[in-house]
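Colleague: What follows is a predicted protein model with its sequence.
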Amino acid sequence: MSARAVDEPHRTSSQLELLFDLTFVVAVAAVTAQLAHDIADGHGLAGLVPFLQVFFAIWWAWMNFTWFASSFDTDDIAYRLLTMVQMAGVLVLAAGVPAAASHSDYAVITLGYIVMRIGLVAQWLRAGREDPARRRTALRYAGGIAVLQTGWLSRLALVETGVLPSSLGLPYFACLAALELAVPRWAERAGATNWHPHHIAERYGLFTIILLGESVLAVSRGVGRALEADADGGPFVVIAGAGLVLLFALWWLYFLGPAGDGLSDRRHRSYLWGYGHYGIFTALAALGAGLEVAVERSGHETGSSPLALGYAIAVPVGVYLALLCAVHVLVVPQPVLVPAVVLGCVVVVLTLPLATPWTGMAGVAGVAGATAAVCVLLIAVTIRTAAARTRQRPEKDSTAAVTSPRAVRS
């Protein structure tokens, strides 16, 4: 197990990585369905913190595997078996989502998370043994991850025994999560790993598509329940149609920026770029839950008010647009997304639900339709701006060529 080249040509996701991603489909579906249930019961805010906690475990496990694979993927027998161990941990974690959300019982989720991390620690130990040049880095990763697992186990034990008050549960979690995020930066100080920028960009793009697919599935579940309840044709059709357009627009916006080239030129910003995707991925998962409940409510009453449903759509979209622009600006010298335009779109989207208390479900349908229209408009403006830049660049290049000393001498 030696480091792969950072400029390896034609580096793409392997079949094993694609299979690994399928286990996260199950985990994301479980946490999204639980959030949709909380929103439908009128407890969206109360369910938000458990949703963010569980999604952090899902995202962090996926991200650690992805960056390790980009550096040390050997695809041999040992690597495949240890990957299977991590996949088993994902499935255990997914099985524990309902208990965590309904009873604050994180025992099964913690068990699944630790199983995933055991597989990753074994991978890092193998890399440290077989790649002497990066031994210190690999051992730092293995040691840091292993120590933090004792922290998660102690948290579970303290909660189960009642020693840790419920008021300290979230601060304890936040502390451990911050330490998890600090491990890569600390480990890489001993020597940088050879992750492949275009491979990383592709992996993040694939996970984005998985989350968009989960949102499509969530909307389809809502459509099925609405049809069973003889939904009102007007709001039902508008919300369902606008949801599809909105998800397509968000996909389009994500892939407008050349992340691979940007990461290649600005490797030092990979931490902020990678960590910023937690908010992007979370927003997409939350949007699926919001759209599911909005479509379902057009068929029968739920515990959520129209204002809450409007913001269940608007807030995830606003967060997604803002963070997508932020991570794009980090790695691209001349951003495709214009920050001022994106900020304007975010403000408009977040103000749309304010009219829903007086307009009811028609207002929620209006929020969905208007949000989709704003995102489509953002795509149009972005493409038009990029085309204008492309036309101006040859003119500048030709002018510079004519006025250069070499051109004048010629």
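Modeller: Happy to help now that I have it.
Colleague: Could you use CA atoms for every contact and neighbour count after this?
Modeller: Noted.
Colleague: what's the burial count for the nearest residue to Ser166 once chain neighbours are set aside?
Modeller: Nearest non-adjacent residue to Ser166, counting by CA to CA, 6 or more residues apart in numbering: Val159, 7.7 Å away. When neighbours are defined as other CA atoms under 10 Å, Val159 has 19 of them.
Colleague: buried sites along the helix or strand that contains Val159?
Modeller: Taking DSSP states H and E as the definition, Val159 sits inside helix 135-161. Within helix 135-161, the residues scored as buried using 16 or more other CA atoms under 10 Å are 135-146, 148-149, 152, 155-156, 159.
Colleague: Ok, stretch 386-393 next?
Modeller: Ala386.
Colleague: Now do the helices in the stretch 51-200 of the chain.
Modeller: 77-95, 97-103, 107-130, 135-161, 169-188, 197-228 (DSSP state H, counting those that start in this stretch).
Colleague: and those helices as a markdown table, adding distance to Gly276?
Modeller: Below are the helices of the stretch 51-200 of the chain laid out as a markdown table (distance: least, CA to CA, whole Å):
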| stretch | distance to Gly276 |
| --- | --- |
| helix 77-95 | 22 |
| helix 97-103 | 24 |
| helix 107-130 | 21 |
| helix 135-161 | 21 |
| helix 169-188 | 12 |
| helix 197-228 | 11 |
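Colleague: State the distance from the residue nearest to Val331 when sequence neighbours are not counted to Ser270.
Modeller: Distance criterion CA to CA, 6+ apart; nearest residue to Val331, sequence neighbours excluded, is Gly262 at 4.5 Å. As for Gly262, its distance to Ser270 is 10 Å (criterion: CA to CA, to the nearest Å).
Colleague: do Ala326 as well
Modeller: 13 Å.
Colleague: Please apply the same query to Ala386.
Modeller: 25 Å.
Colleague: what do you get for Pro335?
Modeller: Note on Pro335: its distance to Ser270, by CA to CA, is 16 Å.
Colleague: try Gln86
Modeller: In terms of CA to CA, Gln86 sits 24 Å off from Ser270.
Colleague: Of the two, which one has the most company?
Modeller: Gln86 (26 against 18).
Colleague: residues touching the more buried one, list them.
Modeller: 115-120 (CA atoms under 8 Å, 6 or more residues apart in numbering).
Colleague: now these as JSON lines including distance to Val376?
Modeller: Below are the contacts of Gln86 laid out as JSON lines (distance: CA to CA, whole Å):
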{"residue": "Val115", "distance to Val376": "42"}
{"residue": "Met116", "distance to Val376": "39"}
{"residue": "Arg117", "distance to Val376": "41"}
{"residue": "Ile118", "distance to Val376": "44"}
{"residue": "Gly119", "distance to Val376": "43"}
{"residue": "Leu120", "distance to Val376": "41"}
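Colleague: this is the comparison structure:
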Amino acid sequence: MHNTKYFEPNRRATWLELFFDLIFVVAIGDVTHILSHTHDGHLDPLQFWQYVLIFIPLWWIWASHTMYANRFDADDRKHRVATLFIMFLLIIISGLIDQRFLASFDVIIVCYAGSKYIVAMMYFVSKYRHKESEALTTAVGWVIVAGTTIGLASILFPAPQRYVVFYLGILFDLIVFIFFLPRRLQGIPAHTEHLIERVGLLTLIMLGESVISLSTGLANISWTVERLVTAATGFVTISSIWWVYFDSFHLLTKQKLATGHSVLYSHFFVFIGLSILASLIRHAILDDIVVSDFRVLSVIGAVCFFIGKQYGYFMERPALRRQLVVNTLIVFVLIGFALLLPRTGYILFGITAAVICYAFLSLRYLNVPPQRHDRPRHSAITGD
């Protein structure tokens, strides 16, 4: 494994990984656009479920590739070509989202399966490159092939059974990775600094999408004082979330992770929360959604973001658990009061105030020293 980037001093995300993240966020932006359409001020529940159902496979492609790159990225030609091809398949999926989602679901399934088979192939290739990782790469590769084949088999079924079969394939992957593969994955511990940087960079790009949503909300409308105040509130919301998310990031950066699951998988909820946040800001500026639907989106977005953000710290830093729970409950209570406000702009302002409050509450544990319990990477792999 010594010809991979795993042992590179001061390892950073590669330019290709940044490109990959950008393509992923473009696809997620198209998914989020599903939540932009309202009918007489209401958001159809089917729209939300469509949003979630297409978000899941896109995220799982990103997570699968990130898990591979974290341990086995050699940044060679084979890796680059394979990654670029996955990115092209993501672009195809992105183009089929929204109005053509149901009609083109077979194509989406095939593109998803193609992306996952490529990731499995990357693992199998690594097996021949790095003999010491053969047991892990073989096991993970075949798990991905099995789960992907289950998902691909869904094209043989009519709707709605095909949707059930497709997501059973993803569920199979998740269950095996979470419950049956941790011991093998711990044999080659996650590269903590790289993994934290990847999720942090993607979070930053997602926040950028929220800014785009804010500017889109102001485009082609008559500017009023109320709309400008709402837009300013939206920007403060984005800035506060950035502050809350990254202010305590150093507590994870120096923490040695084993599988990395606590950070990687919990960010599914972080990204869902940020995506919904972008939609909330746009709706608040345009005032094109009824307050009841805005409240529902606010609850889902806030809960997903804070639970997703807190889970990694909760699992990796046990000393912080009590404070994390207390702070999160306080924020949820404050957001609950904000939801009682009569207008969408007011609710957004209340949510912003709650996030700012959390930033002050978190000051108590920002200077907690990191804990290190893992063996060095080279000894973990070689057995020394």
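Modeller: Looks like it arrived, so ask away. Because the structure is a prediction, the values reported are computed rather than measured.
Colleague: Mind checking how well the two chains overlap by TM-score?
Modeller: Remark: TM-score between the superposed chains equals 0.86 [TM-score structural alignment, normalised by the length of the second structure]; 364 aligned residues with a CA RMSD of 2.5 Å.
Colleague: quick revisit: quick one, the helix holding Val159 of the first structure and helix 107-130 angle?
Modeller: Put simply, helix 135-161 of the first structure runs at 160 degrees to helix 107-130, going by axes from the mean of the first three to the mean of the last three CA atoms, to 10 degrees.
Colleague: With the second structure overlaid, report how far stretch 50-61 of the first structure is off on average.
Modeller: Overlaying the second structure shows stretch 50-61 of the first structure at a mean distance of 1.2 Å from the equivalent residues (mean CA distance after the TM-score superposition for the first structure).
Colleague: Helices along the stretch 201-350 of the first structure, start to end?
Modeller: Under DSSP H, counting those that start in this stretch, the stretch 201-350 of the first structure gives helices at 233-254, 259-265, 270-297, 306-331, 339-351.
Colleague: Indicate which one of these is closest to Leu48 of the first structure.
Modeller: Across those, Leu48 of the first structure has its closest neighbour in helix 270-297 (9.0 Å, CA to CA).
Colleague: quick one: contacts for the residue nearest to the spatial centre of the first structure?
Modeller: By CA atoms, centre = their mean, the first structure has its centre lying nearest to Phe281, at 1.8 Å. For Phe281 of the first structure, the contact set (CA under 8 Å, 6+ apart) comprises 208, 211.
Colleague: Repeat that for the one 4 residues further on.
Modeller: With contact set as CA under 8 Å, 6+ apart, Ala285 of the first structure has these partners: 28, 32, 211-212, 214-215.
Colleague: Could you find the counterpart of it in the second structure?
Modeller: Matched by TM-score structural alignment, Ala285 of the first structure corresponds to Ser275 in the second structure.
Colleague: From His2 of the second structure, how far off is that match?
Modeller: Taking CA to CA, one finds Ser275 of the second structure at 38 Å from His2 of the second structure.
Colleague: likewise Gly260 of the second structure?
Modeller: 21 Å.
Colleague: go on, Trp49 of the second structure?
Modeller: According to CA to CA, Trp49 of the second structure stands 44 Å off from His2 of the second structure.
Colleague: Tyr128 of the second structure too?
Modeller: 14 Å.
Colleague: just Gln255 of the second structure next, same as before
Modeller: 23 Å.
Colleague: Those two - which one has more neighbours?
Modeller: Of the pair Gln255 of the second structure and His2, Gln255 is the one with more neighbours under other CA under 10 Å, namely 20 against 11.
Colleague: Make sure the more buried one is actually in contact with His191.
Modeller: No - using CA atoms under 8 Å, Gln255 of the second structure is not in contact with His191, being 10.4 Å away.
Colleague: In contact with the closest residue to Val347 of the first structure other than its chain neighbours: list those residues for me.
Modeller: The shortest distance from Val347 of the first structure to any non-neighbouring residue, by CA to CA, 6+ apart, is to Gly318 (7.8 Å). With contacts defined as CA under 8 Å, 6+ apart, Gly318 of the first structure is in contact with 345-347, 349-350.
Colleague: now Phe248 of the first structure
Modeller: Per CA under 8 Å, 6+ apart, neighbours of Phe248 of the first structure: none.
Colleague: Quick check: the aligned residue for it in the second structure?
Modeller: Per TM-score structural alignment, Phe248 of the first structure is aligned with Ser239.
Colleague: where's that match relative to Ile347 of the second structure, distance?
Modeller: 17 Å.
Colleague: got it, and Phe172 of the second structure?
Modeller: From Phe172 of the second structure to Ile347 of the second structure the distance is 39 Å (CA to CA).
Colleague: So for those two, which sits in the more crowded spot?
Modeller: With neighbours defined as other CA under 10 Å, Phe172 of the second structure and Ile347 compare such that Ile347 has more, 23 against 17.
Colleague: which SSE is the more buried one in?
Modeller: Ile347 of the second structure belongs to helix 344-361, assigned by DSSP H and E.
Colleague: contact partners of that helix?
Modeller: Contacts of helix 344-361 of the second structure (CA under 8 Å, 6+ apart): 230, 233-234, 236-237, 240-241, 243-244, 280-281, 283-285, 287, 291, 294-295, 327-328, 331, 334-335, 337-341.
Colleague: Give me the buried entries from these.
Modeller: Using 16+ other CA under 10 Å, the buried members of those are 230, 233-234, 236-237, 240-241, 243-244, 280-281, 283-285, 287, 291, 294-295, 327-328, 331, 334-335, 338-339, 341.
Colleague: tell me, stretch 349-359 of the second structure lands on which residues of the first structure?
Modeller: Stretch 349-359 of the second structure corresponds to residues 369-379 in the first structure, going by TM-score structural alignment.
Colleague: Could you pull out the buried residues of the matching stretch?
Modeller: Buried, per 16+ other CA under 10 Å, within stretch 369-379 of the first structure: 369-376, 378-379.
Colleague: quick one, what contacts Phe68 of the first structure?
Modeller: Trp195.
Colleague: how far out from the middle of the chain is stretch 65-75 of the second structure?
Modeller: 17 Å (CA atoms, centre = their mean, to the nearest Å).
Colleague: try stretch 207-216 of the second structure
Modeller: That offset, for stretch 207-216 of the second structure, works out to 17 Å (CA atoms, centre = their mean).
Colleague: So which bit of the first structure is it matched to?
Modeller: Aligned by TM-score structural alignment, stretch 207-216 of the second structure corresponds to residues 212-221 of the first structure.
Colleague: mean deviation of that stretch from the second structure?
Modeller: On superposition with the second structure, the mean distance recorded for stretch 212-221 of the first structure (mean CA distance after the TM-score superposition for the first structure) is 1.1 Å.
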